[in-house]
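K.L.:
Test case, fold it:
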Amino acid sequence: MRYEKGRKDESRRRIVEAAAARFRGDGIAASGVAAIMSDAGLTNGALYPHFQSKAELVRESVGTALAEQSRQLQETLASGGPEAAIDTYLSAAHRDNPGTGCTLAALLPELARQPPEARSFYAERLSAMVDRIAAALPPQTPNAQGIALAVQATLVGALQLARAVEGTELSDRILAAAADAARALVAPHQ
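P.N.:
Predicted structure coming up:
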């Protein structure tokens, strides 16, 4: 049986998207291949023509999710600047939907346990996001990279904390306090 052109690419894209959402929502360790493939609308056996292992799928799906996140960050920064990016990131909607949200905030503890070459790859993606934030600061901002890194760390850490106590008043307070802190980091340079 012959399949139409592009079917293999479409299947791979569906697998990567399903894996990224499943990993962000449930974690890497808790996400089995069967669930991912079911989410993609494919059989378990359809994974192996595309990926040799779950580890390979993790790397590609997380990398793809981080690239998409970086693209979305660029759009938000271009349309509303750093404050818009802070408000979008530290929103209740983002907190309440980890399956479609920030890959780093959803997976940070698991990413830290990945092999060194995978962590290096994720570090490159993180650096690209920090570079985007730094580039959105006004020219001549002293230590723009340091400010951008502090903003990124504040956002990711706050989102993780807010998710850990989701459903409580404390969760909302964490988001608000972190937004104020991140705005204070960029405010003197606006």
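K.L.:
From here on, just use CA atoms for contacts and neighbour counts.
P.N.:
Noted.
K.L.:
Check this protein for its longest helix and report it.
P.N.:
Ranked by residue count, the top helix of the chain under DSSP state H comes out as helix 54-89.
K.L.:
Second input sequence below; structure requested for side-by-side comparison:
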Amino acid sequence: MRQNAARRTALLDAAIEVLAHEGSRGLTLRAVDTAAQVPKGTATNYFAHRAELLAQVMTRIQERLTPDESQLADTMREKPSADLVATLLKQLLGRMRADRSSWLALMELRLEATRRPELHAELTRFFTAQLDANVGFHLDAGLPGDRVSVVLLYLAMLGLIVDDLTVPDLLAPYPLEDLIEAMVARILPPSDQGGER
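P.N.:
This next block holds a predicted model:
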């Protein structure tokens, strides 16, 4: 297998676009070559098979959706509070809107995982690690709420993101930033400044 890191990244980004626009059934190594505008057979030189491509796509999506370290550091200078949690969730919404393809690709992977046990296991590990990291970040930062609060915020944001990606007109009457503030206010009690771990 070839080791040109920039080419591999370009192929993975192309695979994300194919997943987002064509769905999982449209994701073939040939389709990735076409989307990346490289010679036929290029993706085959980097990925032994489609399953390997999918595993690496998940890692690339994680890279693309990870917040910018300097922006996150600036945000985290604020005192831990429910307002800070709302700010972090609004930034998450902004990242989703800036990279809709990655979120749509993840949704496609979720759907395909319902039909493919090996992908289901891999995706479960991926999302478990993501959720554990989010819970750990929240608690380590001293943000209000406990583990269950973080999971509830995750579930609420996931629903908001899915609707914004798929049927945005549904939530059009409700400003999403206001919904996020209400969600945080209802899930995190105002007096809770640390919660149980």
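K.L.:
TM-score for this pair?
P.N.:
Superposed pair, TM-score by TM-score structural alignment, normalised by the length of structure 1: 0.72. Supporting alignment: 180 aligned residues with a C-alpha RMSD of 3.3 Å.
K.L.:
who's in contact with the very next helix or strand once past the longest helix of structure 1?
P.N.:
For helix 54-89 of structure 1, the following helix or strand on the C-terminal side (DSSP states H and E) is helix 92-95. Taking contacts as C-alpha atoms under 8 Å, 6 or more residues apart in numbering, the residues outside helix 92-95 of structure 1 that touch it are 88, 101, 159, 162-163, 166, 172, 175.
K.L.:
Please repeat the previous calculation with a cut-off of 6 Å.
P.N.:
101, 163 (C-alpha atoms under 6 Å, 6 or more residues apart in numbering).
K.L.:
If we go by neighbour counts, what in that helix is buried?
P.N.:
For helix 92-95 of structure 1, the neighbour count (16 or more other C-alpha atoms under 10 Å) marks 92, 94-95 as buried.
K.L.:
Need those residues in JSON lines (columns: distance to A67 of structure 1).
P.N.:
Shown next, in JSON lines, are the buried residues of helix 92-95 of structure 1 (distance: C-alpha to C-alpha, whole Å):
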{"residue": "A92", "distance to A67 of structure 1": "23"}
{"residue": "H94", "distance to A67 of structure 1": "18"}
{"residue": "R95", "distance to A67 of structure 1": "20"}
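K.L.:
Go through those residues and name the one nearest A18 of structure 1.
P.N.:
Lowest distance from A18 of structure 1 to the buried residues of helix 92-95 of structure 1 (C-alpha to C-alpha) belongs to H94, with 18.5 Å.
K.L.:
Can you find the partner of the closest one in structure 2?
P.N.:
Alignment note (TM-score structural alignment): H94 of structure 1 maps to M96 of structure 2.
K.L.:
Show me where structure 1 has its helices.
P.N.:
Residue ranges of the helices in structure 1, as given by DSSP H, are 7-26, 33-39, 54-89, 92-95, 103-111, 116-136, 144-164, 169-186.
K.L.:
Count the residues that sit near T34 of structure 2.
P.N.:
By other C-alpha atoms under 10 Å, 19 other residues sit near T34 of structure 2.
K.L.:
Just put the helices of structure 1 in a markdown table and tack on distance to L47 of structure 1.
P.N.:
Shown next, in a markdown table, are those (distance: least, C-alpha to C-alpha, whole Å):
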| stretch | distance to L47 of structure 1 |
| --- | --- |
| helix 7-26 | 8 |
| helix 33-39 | 7 |
| helix 54-89 | 9 |
| helix 92-95 | 30 |
| helix 103-111 | 22 |
| helix 116-136 | 20 |
| helix 144-164 | 31 |
| helix 169-186 | 38 |
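K.L.:
and the longest helix of structure 1 with helix 116-136, angle?
P.N.:
20 degrees (axes from the mean of the first three to the mean of the last three C-alpha atoms, to 10 degrees).
K.L.:
and helix 54-89 of structure 1, which residues are buried?
P.N.:
Within helix 54-89 of structure 1, the residues scored as buried using 16+ other C-alpha under 10 Å are 54, 57-67, 69-70, 73-74, 76-77, 81-87, 89.
K.L.:
Kindly report the same for stretch 153-173 of structure 1.
P.N.:
Buried residues in stretch 153-173 of structure 1, counted by 16+ other C-alpha under 10 Å: 154-163, 166, 171-172.
K.L.:
what about V184 of structure 2, neighbour count?
P.N.:
25.
K.L.:
I meant to write R113 of structure 1 there.
P.N.:
Neighbours around R113 of structure 1, by other C-alpha under 10 Å: 10.
K.L.:
Map it onto structure 2.
P.N.:
Mapped onto structure 2 by TM-score structural alignment, R113 of structure 1 lines up with R115.
K.L.:
What's the separation between its match and S24 of structure 2?
P.N.:
Using C-alpha to C-alpha, to the nearest Å, R115 of structure 2 is found at 11 Å from S24 of structure 2.
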